[in-house]
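A.B. asks: Could you look at this predicted model? Sequence included:
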Amino acid sequence: MDDSKPNNMPVIFCEMCPEEDRKPARKTCMKCEISMCVQHLQAHLTTPVLLQTHPLTDPMASGGATKCPEHGKLVEYYCLDDLTCVCVSCAIEDQHRLHNMKTFSTAHKELLEKLSADQKELLFKTDDDNVSLEKWEKNENKKATKASVRLIEAISNLRDLTLASVQTSVSARMVSIQTSKNSIQAAQNEKDTYRFLQMYSQVHQDVEKAKVVDLRKGLEPGSDQDKLVKEIDGETIIKQAADFWGSLLMMVDPKHHQEIIPTSEDLFFEPVTFSPAISLSSDKREVFFNSRMGQCSATLLIQSTASDDFNRWIISLPEDDDWIIGLCDTQCVKNVKNGPVYGLSCEDNKLSVLSTEYDEEQKTQKTSSEFLPNAEAISTETVEVVRDSSVLSFYSRSGQYHKQLILSLNISPNDQVLKHFVKLGKDNVHFTPENQWKSSCGTNHSLQNRRHKMSLGVLTQHLPQPLSQPLPSCPIIGGISTTWLICKFV
């Protein structure tokens, strides 16, 4: 046995040796509450019953923290839920009675194994994120530098401040990861069971903090981030600085600022239900409404000429009309509210979420609709839909860079084969003509006595040509045909 002790550690003497010849203690028995030298320790090391029931630790002075402060009993167990040493009363009677309790030796073994697994995870995370961070930093710096030549001196100073803040934030996160590494190493080097368990709570905290570190995110939410965003996103930014402005926002707050990437040109609308007032452009990527032909009502699947395996699209939507967008089963697309469906709905200018839940025991499904709280503050003129494995997310897009999460839905494993869709207008609404006129061919036509208000405004005084569903071409007596662009891929 190695008798060497750190210079700053007090010498604890054996309590069983004669007073005149006391030797340094090698271990302290937590149950007997005495410190023993090598000679007097032999009984504890050679007697099986003592070996199993009398925990030993490094020498401690009398009154060491070996008893429960609540019950005054010897601490003999470790609570894995609360990461603390407890006595038998805590384990079977008090607040820890339903917790995961282990003996010291078992806890020591299991927690060492967990630390090894955490160490591997953090090693992989830091190696992978360091490379990604370098690439991201070079790319963003290149974009920012290219645009900065068009900016006034104040904007250049703002860029320097932003980059310095990001670098400081990243450095702080790297310190957190390094701290966790040091804590893990110290714990792994600690061979004494009791001391290991005493320090494990802090080690666990360091590891958990390191796990949630994202080296690729912007500044931490707070006054620094808010101040920079406020300074960057202001009227003082000149028009020529748009690219640079967006680059800074993405570096500081990438959660809410991402450069808009247009929807793939492979996507197009496929009509399922289609009122006579609705028309499509020749490429089937724009939807038009003619107010003299009836109600604005249509259900459209979103298809791809390249592959059905697409997971993202951005769409502009009518500001004051009802609509539903999301995923649904092709069997229920004509009445999506019957499910299975996962979507965002706007009805009477109120946003709600549609989702389907399955009862595995009854083998039944239930589709529900729930209004979103504080939805009035969310702009939905342009919405981005992203499907990532079993999660469907909806984002509000405003301008070139601003992106705000509206909601995310978990998709049931039973609904992996679903189609993207858009539904415009209300269900089962019939157009009742209030005014009528005749065309030159003698056909009666009706005039809806309301002006349909669309977010994109009047596109043209005549129908776009060519259309997939053209309207009658004969001249109209008593009025002209007005067409609005109401929906399109962005």
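C.D. replies: Nice, I can see it. Numbering: from 1, shown residues only.
A.B. asks: Please count neighbours and contacts with C-alpha atoms only from this point.
C.D. replies: Fine.
A.B. asks: Distance check, the nearest residue to E376 once chain neighbours are set aside against A187.
C.D. replies: The shortest distance from E376 to any residue other than its chain neighbours is 7.5 Å, reached at K350 (C-alpha to C-alpha, 6 or more residues apart in numbering). Distance from K350 to A187, counting by C-alpha to C-alpha, to the nearest Å: 55 Å.
A.B. asks: The two: who's more crowded?
C.D. replies: Under the neighbour definition other C-alpha atoms under 10 Å, K350 and A187 were set side by side, and A187 has more, 20 against 14.
A.B. asks: mind listing what's buried in the helix or strand hosting the more buried one?
C.D. replies: Using DSSP states H and E, A187 sits within helix 153-189. For helix 153-189, a neighbour-count test (16 or more other C-alpha atoms under 10 Å) marks 155-156, 159, 162-163, 165-166, 169-170, 173-174, 176-181, 183-184, 187 as buried.
A.B. asks: before we move on, what about stretch 344-357?
C.D. replies: Neighbour-count burial for stretch 344-357, with 16+ other C-alpha under 10 Å as criterion, is recorded at L344, S345, C346, L351, S352, V353, L354, S355, T356, E357.
A.B. asks: Let me know the secondary structure of the first one.
C.D. replies: The one in question is L344. Assigned by DSSP: H, G, I helix; E, B strand; the rest coil, the conformation of L344 is strand.
A.B. asks: adding another structure so you can compare the two:
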Amino acid sequence: MSDNGQKDVQVILCDMCAEEDRKPARKTCMKCEISMCVQHLQAHLTTPVLLQTHPLTEPMALCGTTKCAQHGKLLEYYCLDDMTCVCVSCAIEDQHRLHNMKTFSTAHKDLMEKLKAEQKALLVKTDDENVSLEKWEKSEREKLGRSSVRLIEAVTNLRDISLTSIQSSVSARMVSIKTSKSSMQAAQNEKDTFRFLQMYSQVHQDVEKAKAVDLRKGLEPGSERDKLVQEIRQNGEKMVNQAGQFWEALLSLVDPENHQELFATDSDLIFKPQFFGPSMSMSGDNRKVFYNSWMGQCAATLLIRSTKSVPNYQRWLVRLPEESDWIIGLCNKTSAENLRDGPVYALCCKDNQLSSLTTEYDDCCDSSTNSKGIGLQTGNMTKPEKKCKVSSALITHQGGKEDEALPRPEMVEVYWSFVASSLSFFRRTGQHQREEILTIKMSLNNWDLAPFVQLGKESAQNSSDGSQSQWRCPCGISHNRDAYRHNRSMSQQSQRPKCSCGEIIGGRCITEMVCELR
């Protein structure tokens, strides 16, 4: 180190000068592995053979790094693909023979230009990022500021209402204490015995009344207190909601992966029924599914269709039934009516237990096979067997016991990444809170996949024996629902047909929403 604190530059000396008079080197010959001063460099500069075959570089200290460790030859080229120096054997015979090769001087020039271009691009990006960062910081500050202001206003309002009411009540109770003090002072100032004795009875009453006063007591029972309690509850609920929003906003700021803000499903997504049981109906906007209990089992398969294309991902949010079984995920569009006939990537809820379901088929095989994977004959030729791999696993708490199943979610957010070829399922529990349930990595294939939801048991949809039409009364008599389904306008219980025992056929009528695109 020099006196000014800067690191001294190493001076390379000529290897051909006498030891006692070595001059600074001007160039280093990579082939000769020596450094030369101006005088000793002349031979390399004036001899054509040396000039063409002996590469010269700026003076450098050689430590045995100028030759290839594998072939023992001089390093003369630079491999741009592997970013390493190679010899002529590496370049034309071994692993680098098909790579982009350059001489040292050309590689140095090209890489220097590339480095300058990257530096310029990085400066532009840095400037853009600074602008974006400023906008992001301003936006987040404003959003959190609004949440905190609303929270402070709610807390302040609740505090003022409570304190004002209590203050009025305490002031009213203080009157008794002030009255007792005045009475006692007047009695103590009275010198006449007869007058004092006449006053004492009233003074005693005032003192007892004052002693009974409890300043820590709330409002006196009555309509005013009931009204205030109701107002405090309403304002308190608002305050709790605002505090929750502020809290969730902070969580989404520091942990966006697990606390993403809840956005509604795009309005272009709608349900398109593939199988619809007689007990099922749909809203006019095709985003809500209803179930009428007296019409049979809850059974439906619905594709989720979009009127626009999304290049990188698709996301949807579904509210699911609280009791019925369901499957949600991706299936092949042509096999939606029978999921066993095509690939499926899904999250299942059966008997209140969550599990993953993956059914994959070989892309190379023709789809004209049955659900058992047996080839179908066409003319004199037999189609190859379609290989199917089915995977299913119960989903349990992470780090928990194996038999501790994950509870069924009420609302599921599904994220389909086209780029990553993955399908993720999240449980939504709040405006910003979500918990990952499952992520499925899909194999790349040529199948035409589409989002779907299946409600009810698969056996109910594939049943062909008419069992759904039969309803067995508690008295033991069986009735055919189809005989009564023609009159769907009978909404009132009293208008519905009854069994001979008096029980309404099909059971008590309950119509409920079982599925919704949120």
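C.D. replies: Looks like it arrived, so ask away. As the structure is a prediction and not an experimental result, all values here were calculated from the model.
A.B. asks: about what we covered before: now, which of the buried residues of stretch 344-357 of the first structure lie within helices?
C.D. replies: Among those, the subset assigned to helices under DSSP state H is empty.
A.B. asks: Just the ones of those residues in strands?
C.D. replies: Taking DSSP state E as the definition of strands, these contribute L344, S345, C346, L351, S352, V353, L354, S355, T356, E357.
A.B. asks: Including distance to D308 of the first structure, could the residues you listed go into JSON lines?
C.D. replies: Rendered in JSON lines, the data for those read as follows (distance: C-alpha to C-alpha, whole Å):
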{"residue": "L344", "distance to D308 of the first structure": "21"}
{"residue": "S345", "distance to D308 of the first structure": "23"}
{"residue": "C346", "distance to D308 of the first structure": "26"}
{"residue": "L351", "distance to D308 of the first structure": "28"}
{"residue": "S352", "distance to D308 of the first structure": "27"}
{"residue": "V353", "distance to D308 of the first structure": "24"}
{"residue": "L354", "distance to D308 of the first structure": "23"}
{"residue": "S355", "distance to D308 of the first structure": "22"}
{"residue": "T356", "distance to D308 of the first structure": "22"}
{"residue": "E357", "distance to D308 of the first structure": "24"}
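A.B. asks: Report the two of those residues separated the most.
C.D. replies: Based on C-alpha to C-alpha, the longest span within these runs between C346 and E357 and measures 20.8 Å.
A.B. asks: what's the matching residue for D427 of the first structure over in the second structure?
C.D. replies: In the superposition onto the second structure, D427 of the first structure corresponds to E458 when matched by TM-score structural alignment.
A.B. asks: Can you give me the neighbour number for its match?
C.D. replies: Residue neighbour count, defined by other C-alpha under 10 Å, stands at 18 for E458 of the second structure.
A.B. asks: Now the residue nearest the centre of the first structure: which helix or strand?
C.D. replies: If you average the C-alpha coordinates of the first structure and look for the closest C-alpha using C-alpha atoms, centre = their mean, you land on S408, 8.8 Å from that point. Assigned by DSSP H and E, S408 of the first structure belongs to strand 402-410.
A.B. asks: one step back: ok, of the ones in strands among the buried residues of stretch 344-357 of the first structure, which one's closest to N290 of the first structure?
C.D. replies: Closest to N290 of the first structure out of those is C346 (21.3 Å), distances taken as C-alpha to C-alpha.
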